[in-house]
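K.L.:
based on what follows, work out the 3D shape:
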Amino acid sequence: MRFSYALSIIVPMFACQPAKETAETINNPFVVELNEPVDFANVTAADLKEYGEYTINQSAQAIAEIKAVNTPTFNNVFGSFDDISNNMATASNKSFLMYWTSPDSLIRATGLAGYKRIDSLSTGIYSDKDLFNQMVSFTETDEYKALSGKKKLLVDDLIDGLEQSGVGLNAEDLAAYKKLNKEINDLTAAYATNMNTANELLVLNEVGAEGLPENFKKTYAAGESRYEVPVINATSGPIMKNAAREMTRKNYYMKFNNRASDKNLAILDSLVQKRYELAQLMGYDTYADYNLVPKMAKNPANVWDFVNGLVEASKGKAKTDLEELDQARAKSSGGVDESLDPWDISYYKNEILKNQYNVDPEEIRNYLPMDDCLDGMFAVYQNLLNLEFKKVEGGSVWHAEVDMYEVYDQGRLKGRFYLDLFPRPNKETWFYCVPLVSGKSKDGGYEVPEAMLLGNFTRPTETLPSLLSHGELSTLFHEFGHIMDKMAYEGEYSLQSGSKSDFTEAMSQIFENWIWDYETVSSFAKHYETGEVLPEETFNNMLKAKNVSSGYSSIKSLRNCIYDLNLYNLYDPNNKVSTDDLWKKIDGEMGLMDGYVEGTHPQSSWIHINTHPVYYYGYLWSDVYAQDMFSEFEKNGLQDQATGVKYRKLILANGSQRDIVEAVEEFLGRPSNNEAYMKSLGL
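P.N.:
A predicted model of the protein is given here:
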């Protein structure tokens, strides 16, 4: 699971840094001059609390000033609102950053509390009837009637956003709406905290560790013939793909899919119920109906048609894949009549790769040390997008492992990003691009965007560099694509810095294709000990094996899509289905494999259904566009800078300043289609 964690999903369309007048008013390390970085290494919980409170007070005062305007204009209503949302979003984003990443427990708690307070103010602003009336009154003016392009879109989108945020409710219902929003945000925060603090360990002896890579064993050795493996995302692949003992795989699988289940199952039940109540309050049948209105898909019927079509297209290949996996299991077990269980899938896929294609993923890992992969990836992005990255030596960061970079366009500062790549206690456990500051025109100049790549890759040790699997390399390229999306924005208003949420993954998915190009990969894939370049024969074998189990992988993703849709589109408060039984129901309908294991609760540590409901289909929806756009690079050359700059200017720089379908069609020179996507799945 990979996605850009856009706080605008929770705080609608908020993204940027405090205006200059704030910097002149208080002395606080979070309040900086235009395009100056925060001194993260020296901030305190008191600083973070003061910053949040000041931003809230200033924002509330500025909203009051908009409502007091006698003659509404674009600038004194919508321009001013963009400034306010800009200030609030930066405070929100940086508070959340500290909550997710700070090694200091008091700063983490203060960050979460500050984020919640800002979110509460946001809910109040977006449901403020006087503010809404001021905006609507502008639409009756000659100035509005003369608007076109991005300014008209901004006005219309913002009014739509308020209408979707309870502004039309009566006083009693609005109070209920605000209460539900607060309860939902409290529940999502508790769910995430429970997930990130679930410190499960798998303890193995030498027998249980059979098949595990020696470097992996060295990393988690805890005495003679004893290994203590944390049950986290970074260890899942090495265990599930390599542990020769079925009991080891099963024990890990059970622990991994039970993280935080003692608390989060009840939280999830409450979230589903409260989101349903919120949708009903807003006049929608289901939460999915409500949630999908601003997205490309528009409504659940379109999503179901899309997902069900892919299920039918994938089933045949998935059935063949499962038969091949079962044959590999039977061969390995000497024909013993055993079932193929969910904890077997990755292991026997790995066996097929090794035995039928001569591809050993753990051997490939030796050619992918993190530092070389970063250098190689940076070279790809810099060349394609005609940008330059410069590491800031001695940059002030929140942890010693974090690095800071600046982005330049023809010598001009374009943006800033941070890399926080490895797992540590109490840090968010998945992979995200976290937006911090959004591009925006200001009186003193253009405010450049900032973002952070939050990763949980295989960490280095005293004797080993961080060695990535090819899958982790794909994740790195993907998440950095989100970073470039943020860096590339070229717009006047921060409110327009983000695209539709079911398109946003396309802008990073497209870059995963470069790791399947030997010219690209051989430029940096060198053995960490010998310096040998990854052999072309090995890479060609990887290409031949690319679609091994691709049908099953597609069905697995679709299964998650359907689960998400069942929770938020088919929920019936009078006939509730347990979130465990829902897995069984879906498996029965698909008719391929019983993927649910009794005693497990994968839904208790699945971030999407917590903070990003009705989102999972968006990965597949976006990928249709990603693979279609990649066809332009295939036609013109994967290193063709002209195509890369065209992509940057038309797609990445756009945000929501123009209709994204129009922008894609201009990039392609034709309407988009799904041919390249279906080909990429091996279907």
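K.L.:
when you work out contacts or count neighbours from here on, use the C-alpha atoms and nothing else.
P.N.:
Fine.
K.L.:
and the helices in the stretch 501-650 of the chain, which stretches?
P.N.:
For the stretch 501-650 of the chain, applying DSSP state H, counting those that start in this stretch gives helices covering 506-509, 518-521, 536-544, 550-569, 579-590, 607-611, 617-636, 641-647.
K.L.:
list the buried ones in the first one?
P.N.:
Meaning helix 506-509. A506, M507, S508, Q509 (16 or more other CA atoms under 10 Å).
K.L.:
and the longest helix anywhere in the chain, what's buried?
P.N.:
Taking DSSP state H as the criterion, the chain has its longest helix at helix 300-332. Along helix 300-332, these residues count as buried under the neighbour rule (16+ other CA under 10 Å): 300, 303-304, 307, 310-311, 313-315, 317-319, 321-322, 324-330.
K.L.:
before we go on, could you also do this sequence so I can check it against the first one:
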Amino acid sequence: MLSKAIQSCATSFLHRSTFSGAGFEVRRVRSLLCCGRPYVQVKVLREYKMSAPGIVQLLDYTISPDALRSHANNIVSALRAEYDKFGSLKSDEVTFENVLNVLADLDRRTENEENYLMVAQYVATDKELRKASAYADQVMKKFSVETSMRQDIFEKLKILEQKDVSVLTAEMQRYLKRLIKLGRRKGLHLSNDIQEEVKKHSNEINNLCIEYMRVYNEENLTIDFTEKELEGVPEDFIKSLELVESGKRKVTMKPPHYMSVMKHAKDPETRRRMDLAYGSCCLENAPIVEKLTSLRHENALLLGYPDHVSFVTELLMANSRDTVHNFLVDLAEKLQPLWQKEKQALLKLKEEECLQLGIPFNGKLSAWDMRYYDNMLKERIYSIDQEKLREYFPLDTVMSGMLKIYEGLLGLVFEQVPGVKLWHPEVSMYRVNNEASGELLGYFVLDLFPREGKYSYFRNTGLQPGCLKPDGTRQIVAVALLCNFTKPMADKPSLLTHDEVKTLFHEFGHTMHFLCSKATLQMFEGTKAELDFLECPSQMLENWVWEAEPLTKMSGHYVTGKPLPPELLEPLVASRLAGVAGFSLRHISLCLLDYTIHIQPHVDAQKVFKELQEKLLQYSPQEGTNMVSQFIHLVQGYDGQYYSYLWSEVFSMDLFSARFKKEGVFNEQTGMDYRRKILEPAGTKDAVDMLRDFLGREPNNEAFLISKGLST
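P.N.:
Predicted coordinates:
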């Protein structure tokens, strides 16, 4: 009887205290698990008018910096009060209903608030609001460490572990098992002294990661070049650059600027200066990485692991540091013969150009040569004119074609939502419905162009998780896709490179993973699968930008509207393996950098990177640069796990080759199979089980090796 009363009270509370919006009011509400006790005053957020049906927060970020800070502090106080009441349950009062159900909904509501508070630091136009968001992020992460290390709650979970869990759904059984595992990975089975050290380290790590990203997001370095120094760079790009008083053009370090100069500038000194400027951005982040790797190593030792990589891989497909190391080293060795052939071709091009320019040829490749001669090689061998290709990829045309492809493949309908106030006038929101039933699945927000203070690369960031609420209804998902494409000019729309089309298709694949997820719990929704699997669905969808039919649907000349003609399309498709060994080895060098600095303390990261580049690629990073200063994956959850991109690619190529390549890239039945068996389960199943289900067999690496130019 007591447990039912507690459950009823908890459910009542959960129904009446929805956290949303940016203001506060004090309401008299019954404390969680407080049956028979006096009412208490609890600060909760009042509900604002929704910006779109099902959206729980206003997303215009017109809130003041002080109000955002107060929001964070107040929400933590309110949530802590709930955890305290919940933690006071006596052992004989513990049931699945009043522990797991309550925890699951606290997860949901906490992430709603966390996302609202955190996203502003990546998108807000007001610098002070971005600072306030970073502060709020610290507050919420500190609270997350606090709640994840509550001994009182861990003890209740251990009580549940001894009960008959067969009465639970498979997902709820997975949830209980994961919570106990996470508790042990926080040291809750160890002494209080160790727990305090782990807590201290965890908070310091979080703060350092937030500071790293603040430096990265606020970076605004520019470098000025004369138009002569930019010879070879597309004329329309040069015209789009700001003209400074000296008559030079201002180039930023944002991806469209950096890539245009590094791929096209004929003057090697221009490329060298650009490489140096880009590589020396955010150098204050280098000591942050040193502190982070040291703290992570200490934490792993405290918890009984030999190193951080061993700690993080325990929950992943690879399962051990040795598996990761062997995978990377084996692939690097296989790629070396192919790289030597590629390198000789690049050196031949460099020698020819040095002769034309009348400058000495040193017989070596430099870091600032790679993109330039790789681009030249594609133009020479495959007759690919990258600038001509861009004319066929105006952003609006690519976006429209891509959305139609995803609609047909996954059985969805996308519709732009008019009149929604968002954080910038250029940002738009889309509603996503299930085509067959008309059910609203959620929303995605597109933020496509660079601006000062905005996150400067590409990412999906959650706005609210898709999962069940206590009343059994579903909280719909919302996710933002942040991009940095070249802005339209007065006489020309935003034109994408083929690489940018691929990146867009990849990132939107993550968006679809969020929106198609059918997980009932916040812990497993969207992309919350094993980290070394979560890139797989998006990587699999990259294959569409190498197939003739999808490319035709996504292209249209910005003047005539005509799709890519065969004389451009066929060489592009044929060029897929161009430079594959060099690209893959550069990626492996980063994977091994991440691996190496996370298996031992006090490592000189730039020295490690230099040694890896020299060994794998036979050239060095430029003096004065430091790779880890902008290696944001080290602070965004890929620490010790950057190998995940290559590991996931093994399975992504298997999925595509085994099903879509054979059955058709527009086969709707295969697409729905993919949605049901890969996207909808999200993190509710082990990745290998989802792969087996879709493939009908054990996964293998044959298609992956072929995609790297290697024979099987």
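K.L.:
let me see the TM-score of these two.
P.N.:
The TM-score (TM-score structural alignment, normalised by the length of the first structure) is 0.93; 659 aligned residues with a CA RMSD of 1.9 Å.
K.L.:
out of the helices of the stretch 501-650 of the first structure, nearest to M370 of the first structure?
P.N.:
helix 518-521 (13.0 Å; CA to CA).
K.L.:
what's the mean deviation for the closest one versus the second structure?
P.N.:
Helix 518-521 of the first structure differs from its equivalent in the second structure by a mean of 1.3 Å after superposition (mean CA distance after the TM-score superposition for the first structure).
K.L.:
what range does that helix cover in the second structure?
P.N.:
Taken onto the second structure by TM-score structural alignment, helix 518-521 of the first structure occupies residues 548-551 there.
K.L.:
tell me the buried residues in the matching stretch?
P.N.:
By neighbour count with 16+ other CA under 10 Å, stretch 548-551 of the second structure contains the buried residues P550, L551.
K.L.:
how about residues contacting that stretch?
P.N.:
Applying CA atoms under 8 Å, 6 or more residues apart in numbering, the set of residues contacting stretch 548-551 of the second structure from outside is I405, W544, V545, L564, L569, E570, V573.
K.L.:
from the residues you listed, which is closest to P488 of the second structure?
P.N.:
L564 (20.6 Å).
K.L.:
report the aligned residue range of the first structure for stretch 669-678 of the second structure.
P.N.:
Under TM-score structural alignment, the match for stretch 669-678 of the second structure is residues 642-651.
K.L.:
and the aligned partner of N319 of the second structure in the first structure, what does it touch?
P.N.:
Matched across to the first structure, N319 of the second structure falls on K298, judged by TM-score structural alignment. Each residue near K298 of the first structure by CA under 8 Å, 6+ apart is listed here: L292.
K.L.:
again, but for the one 5 residues further on
P.N.:
When contacts are counted by CA under 8 Å, 6+ apart, V303 of the first structure is found next to A297, Y617.
K.L.:
could you measure from it over to L292 of the first structure?
P.N.:
9 Å (CA to CA, to the nearest Å).
K.L.:
same question, N205 of the first structure
P.N.:
Taking CA to CA, one finds N205 of the first structure at 49 Å from L292 of the first structure.
K.L.:
quick one: which of the two has more around it?
P.N.:
Neighbours per residue, other CA atoms under 10 Å: of N205 of the first structure and L292, the larger number sits with L292, 19 against 14.
K.L.:
deepest-packed of the helices of the stretch 501-650 of the first structure, please.
P.N.:
helix 506-509 (a mean of 26; mean count of other CA atoms under 10 Å).
K.L.:
run through who's touching stretch 385-400 of the first structure.
P.N.:
Contacts for stretch 385-400 of the first structure (CA under 8 Å, 6+ apart): 38-42, 101-103, 378, 381-382, 403-410, 641, 644-645, 647-648.
K.L.:
end-to-end on that stretch?
P.N.:
This stretch, stretch 385-400 of the first structure, spans 30 Å end to end (CA to CA).
K.L.:
return the set of buried residues in it.
P.N.:
Those buried within stretch 385-400 of the first structure under the rule 16+ other CA under 10 Å are L385, N386, L387, E388, F389, G395, S396, V397, W398.
K.L.:
and that stretch, which stretch of the second structure?
P.N.:
Taking TM-score structural alignment, stretch 385-400 of the first structure hits residues 410-425 over in the second structure.
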